[in-house]
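K.L.:
Kindly return the folded structure for what I paste below:
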Amino acid sequence: MVSVAEDRLSSLFDRAGAVPDPELPVLSLAELGVVRGVEETAPGRVEVRLTPTYTGCPALEAMAADIEQALREEEGVTDVTVRTVLSPAWSTDDITPEGRRKLAEFGIAPPRSTRERAAGPVALDLGPTRLGSGTPGAAGTAAPYAETTDEPVHCPHCGSTATSLLSRFSSTACKALRRCDTCSEPFDHFKEL
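P.N.:
Model prediction:
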């Protein structure tokens, strides 16, 4: 049987997790996987643990303010503290299956799985942020950055796996800009981390 305290914590966690991501409002913070926990430290006092998608994420302040507002207005909490936790680090594997589905429906290719990557250092290529014109890697153009997995990026418009990287960065630092070689539509790809 669930205690009243456990039921209350579950309700607080659900409410904090239901807050939309400020950069990708199609996703809730729970679907993004950044709400790590909620604790009621005293009557009317709640602490929410939040992990940013990357250190220095500009949306972190907006997330915290939106969580505070939601818990005050909808759960009646008078004192809300949102604490940033960096360990364990957030990974794109923390995005829920529902979140991945919503990204694709919104026209953003979801990140590929990184669970099978070897542990340890990750190679970092500090090449140009924009690739040359034409097909990446073709003669006379810049080679694409090293992919973290052999799994192809699917076009969210037509489903094709024939896609090309146009730029390592898109509207936000966590997304790359790609183009479908089949339907020719450009699209964002939520990069793996």
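K.L.:
Every contact and neighbour count from this point should use C-alpha atoms.
P.N.:
Noted.
K.L.:
Buried ones in the lengthiest strand in the chain, by neighbour count?
P.N.:
Longest strand of the chain, by residue count under DSSP state E: strand 35-42. Neighbour-count burial for strand 35-42, counted by 16 or more other CA atoms under 10 Å, picks out Val35, Arg36, Gly37, Val38, Glu39, Glu40.
K.L.:
To compare with the earlier structure, here is another sequence to fold:
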Amino acid sequence: MVTTATSAWEVAAAVPDPELPMVTLADLGVLAGVEQDGDRVTAWITPTYSGCPAVAEMASDVDARLRAAGFTEVAVRLRLDPPWSTDRISEDGRRKLAEAGIAPPHPGGSGLLRLGPTRRSVACPQCGSTDTEELSRFGSTACKALWRCRACREPFDRIKEI
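P.N.:
Next comes the predicted model:
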């Protein structure tokens, strides 16, 4: 049986994101914390936005992994304050997204939702060219937009900056 908070963190941190399985919840900065009080473990998740349809699956996956690791009293809670921002994505997470052909957001944003156009220069995750264009603000999931590279002509998803 696992008994330390560090181990509980490690278990929860290894849970893959249900929509972006190449990265973990920790890589995305969605895992906001893990607390242990005796036999009770509470994991906190901050979804990418409050209406994220994957939040129930994230919570279920974290719960199942912690129970499988031997924790018997598990609670998974939402933490909406502070809100998630793309600045929470780790460097390792950005690398994994790019390796999977998804353009990660630029680091160092304000942490505020940008309602106007976002940065125009987005590097193609296939060839590296910045001669790219946004085709649709709405991609395969709510947190992604559809882009295309003019150089290699390949379409790609891009994580929206929030």
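K.L.:
What does the TM-score come to for these two?
P.N.:
The TM-score (TM-score structural alignment, normalised by the length of structure 2) is 0.93; 160 aligned residues with a CA RMSD of 1.7 Å.
K.L.:
So which residue is dead centre in structure 1?
P.N.:
Nearest to the mean C-alpha position of structure 1, by CA atoms, centre = their mean, lies Leu32 at 5.0 Å.
K.L.:
Please report how far the residue mapped onto it from structure 2 lies from Leu135 of structure 2.
P.N.:
Counting by TM-score structural alignment, Leu32 of structure 1 corresponds to Leu28 in structure 2. Here Leu28 of structure 2 is placed at a distance of 24 Å from Leu135 of structure 2 (CA to CA, to the nearest Å).
K.L.:
Ala68 of structure 2 now?
P.N.:
Distance, Ala68 of structure 2 to Leu135 of structure 2, by CA to CA: 43 Å.
K.L.:
Which helix or strand lies directly C-terminal to the longest helix anywhere in structure 2?
P.N.:
Secondary structure of structure 2 per DSSP state H: the longest helix is helix 55-68. Once the chain leaves helix 55-68 of structure 2, the next helix or strand it forms, by DSSP states H and E, is strand 73-78.
K.L.:
Now that following strand on structure 1. Mean distance?
P.N.:
Once fitted to structure 1, strand 73-78 of structure 2 is off its aligned match by 0.6 Å on average (mean CA distance after the TM-score superposition for structure 1).
K.L.:
Flag every buried residue along that strand.
P.N.:
Applying 16+ other CA under 10 Å to strand 73-78 of structure 2 flags Val74, Ala75, Val76, Leu78 as buried.
K.L.:
if we take those residues, which one ends up nearest to Thr46 of structure 2?
P.N.:
Leu78 (5.8 Å; CA to CA).
K.L.:
residues contacting that closest one?
P.N.:
Going by CA atoms under 8 Å, 6 or more residues apart in numbering, Leu78 of structure 2 touches Trp44, Ile45, Thr46, Pro47.
K.L.:
likewise Leu31 of structure 2?
P.N.:
By CA under 8 Å, 6+ apart, the residues touching Leu31 of structure 2 are Ala12, Ala13, Leu25, Ala43, Trp44, Ile45, Thr46.
K.L.:
Scan the residues you listed and report the most crowded one.
P.N.:
Ala12 (27 neighbours; other CA atoms under 10 Å).
K.L.:
Need the counterpart of that residue in structure 1.
P.N.:
Aligned by TM-score structural alignment, Ala12 of structure 2 pairs with Ala16 of structure 1.
K.L.:
hmm, back to that, could you measure from the match of Leu32 of structure 1 over to Thr4 of structure 2?
P.N.:
Distance, Leu28 of structure 2 to Thr4 of structure 2, by CA to CA: 23 Å.
K.L.:
now the farthest one out in structure 2, which residue is it?
P.N.:
Gly38 (29.3 Å).
K.L.:
And what about the aligned residue in structure 2 for Ala173 of structure 1, helix, strand or coil?
P.N.:
Aligning on TM-score structural alignment places Ala173 of structure 1 opposite Ala142 in structure 2. Assigned with DSSP: H, G, I helix; E, B strand; the rest coil, Ala142 of structure 2 falls in the coil class.
K.L.:
Output the contacts of Leu78 of structure 2 in TSV; the columns should cover distance to Pro82 of structure 2.
P.N.:
Below are these laid out as TSV (distance: CA to CA, whole Å):
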residue	distance to Pro82 of structure 2
Trp44	12
Ile45	11
Thr46	8
Pro47	11
